[in-house]
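Chemist: Provided below for reference: sequence and predicted model.
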Amino acid sequence: MNFKKFLPWIIVIVVLFIGYNYVKGINNKAVVYEQDIKEAWGNVNTAYQRRNDLIGNLVKTVKGAADFEKSTLEAVVNARAKATSVTVDPTNITPEQLAQFNQAQGGLNSALSRLLVTVEKYPDLKASQNFLDLQRELASTENQILTARTRFNEATKPYNSHIKVFPNNLFAGLFGFKEKPYFEAVAGAEKPVDVEFDFSNDKKE
């Protein structure tokens, strides 16, 4: 048997095998990173959903206060509805989609801040046990949101780095992998909602 006769074919097969495994590795690693992003996004949604639920309870509590400013309450209700209507698929997320989501949540954040400031005018409301409990839960949830957003960015970074470095970038696009955006702070969102109140200095009439 003339081994030299088949040597070129053996070399081609070996090269193709190595190339196949290399490209497969690029794809599989990107898939793993993308799953990490989906998990991180799920945690982001969970944190925001928790806040939305708390805000719903807060609105019900505030509605019970006599003569509470209707426009302030409606602003929160409308902002909450807008925020919950914006959904994002983390596997196909674009900078524009994330910016829209971020803006909607920032709008809710601002409306909630205005409501909490307005509550200062209602000593009985802000001193109620239910409101105090919601205050503590909101403060805790804001921290959870910040942590979830940070972890989403941390999960996104290795994915983006993996598909952008050479020669991975030559194949990533063929597999449908695209760079994903990071969370960026919107105006006024760099600080959590201020839900601290001075309950010892209620104004006396």
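Modeler: Looks like it arrived, so ask away.
Chemist: contacts and neighbour counts: CA atoms only from here.
Modeler: OK.
Chemist: So for the residue nearest the centre of the chain, what's the nearest residue that isn't a sequence neighbour?
Modeler: Most central in the chain under CA atoms, centre = their mean is Val44, positioned 4.0 Å from the mean C-alpha point. Leaving aside its sequence neighbours, Val44 sits nearest to Ala148 (CA to CA, 6 or more residues apart in numbering; 5.0 Å).
Chemist: okay, now the one to match up with it:
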Amino acid sequence: MKKFLPIILIAIIAYGFYNWAVGFQNNAVEFQENAKTSWSNVESAYQRRNDLIGNLVKTVQGAADFEKETLTQVIEARAKATSVNINAGDLTPENMAQFQKAQSGLSGALSKLLVSVERYPDLKANRNFLELQSQLEGTENRINVARDRFNEKVNIYNKLIKKFPGSFLAGIFNFTEMNRYKADAGSEKAPDVNFKF
């Protein structure tokens, strides 16, 4: 019996290590996939905004004397924003920065469009325009919530693979840190508001 004791201990340790490694692998895959799904939700929220902007542009184009340059800027920014897509498995800082830059360009053009509308009382009173504007506001909130949820999922995954002893197994199973969605550069500063009368 004493001859078999070391073999039994080795078998128990090996079995325990195997269960621990399998448990880590399964958790890491689950958390990583949850983060990727959250990224898809971010993209879905941005897609909803792009779809609404298309309808908004058509409604605004109905106002024949509306500023063509502003509309052109929105249309071009929308085209650029929809052309930048990131695979959830390739969320590198460079890809995320490119995606964010395109979305920020669209946000800026859209803001300019909505400010320009103030000079067109008929357009401001248009029921379709008001409904689209309200939906856009709601969509902007959805985008913010989706980005926050994505960051939460990435945080859970990153903590799992960075904390010891998970960090040991993360290297073995090739799990790498995921990047969070970051705010636009300079967004921490309050914008200057200048009212001219």
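Modeler: Perfect, I can see it now. Small disclaimer: the values here were computed from a predicted structure and weren't measured.
Chemist: Run a quick neighbour tally on the residue nearest to Val44 of the first structure.
Modeler: Look at Ala148 of the first structure: counted by other CA atoms under 10 Å, it has 21 neighbours.
Chemist: May I have the secondary structure class of it?
Modeler: helix (DSSP: H, G, I helix; E, B strand; the rest coil).
Chemist: so what corresponds to it in the second structure?
Modeler: The equivalent of Ala148 of the first structure in the second structure is Ala146 (alignment by TM-score structural alignment).
Chemist: how much space is there between that match and Asn128 of the second structure?
Modeler: According to CA to CA, to the nearest Å, Ala146 of the second structure stands 26 Å off from Asn128 of the second structure.
Chemist: Ser107 of the second structure too?
Modeler: When Ser107 of the second structure is compared with Asn128 of the second structure (using CA to CA), they lie 20 Å apart.
Chemist: So for those two, which sits in the more crowded spot?
Modeler: With other CA under 10 Å as the criterion, Ser107 of the second structure and Asn128 differ in neighbour count, and Ser107 comes out ahead with 18 against 15.
Chemist: sec struct for the alignment partner in the first structure of the more buried one, please.
Modeler: In the first structure, the residue paired with Ser107 of the second structure is Asn109, using TM-score structural alignment. Applying three-state DSSP to Asn109 of the first structure yields a three-state assignment of helix.
Chemist: wait, Asn109 of the first structure sits on Ala187?
Modeler: No: counting by CA atoms under 8 Å, Asn109 of the first structure does not reach Ala187; the two are 10.4 Å apart.
Chemist: which residues of the first structure fall in helices?
Modeler: 3-63, 70-85, 95-118, 123-126, 129-164, 168-172 (DSSP state H).
Chemist: and the fifth one, what does it pack onto?
Modeler: The contact analysis (3 or more CA pairs under 8 Å, 6 or more residues apart in numbering; DSSP states H and E) places helix 129-164 of the first structure against helix 3-63, helix 168-172.
Chemist: Next, the buried residues of it.
Modeler: 131-132, 134-135, 138-139, 141-142, 144-146, 148-153, 155-160, 162-164 (16 or more other CA atoms under 10 Å).
Chemist: What of the third one?
Modeler: Judged by neighbour count using 16+ other CA under 10 Å, the buried positions of helix 95-118 of the first structure are 97-116.
Chemist: Superpose on the second structure and give me the mean offset of it.
Modeler: Superposed on the second structure, helix 95-118 of the first structure shows a mean distance to its aligned partners of 1.0 Å (mean CA distance after the TM-score superposition for the first structure).
Chemist: And the last one, by the same measure?
Modeler: For helix 168-172 of the first structure, the mean distance from the matching residues in the second structure following superposition reads 1.3 Å, by mean CA distance after the TM-score superposition for the first structure.
Chemist: tell me, that helix lands on which residues of the second structure?
Modeler: Under TM-score structural alignment, the match for helix 168-172 of the first structure is residues 166-170.
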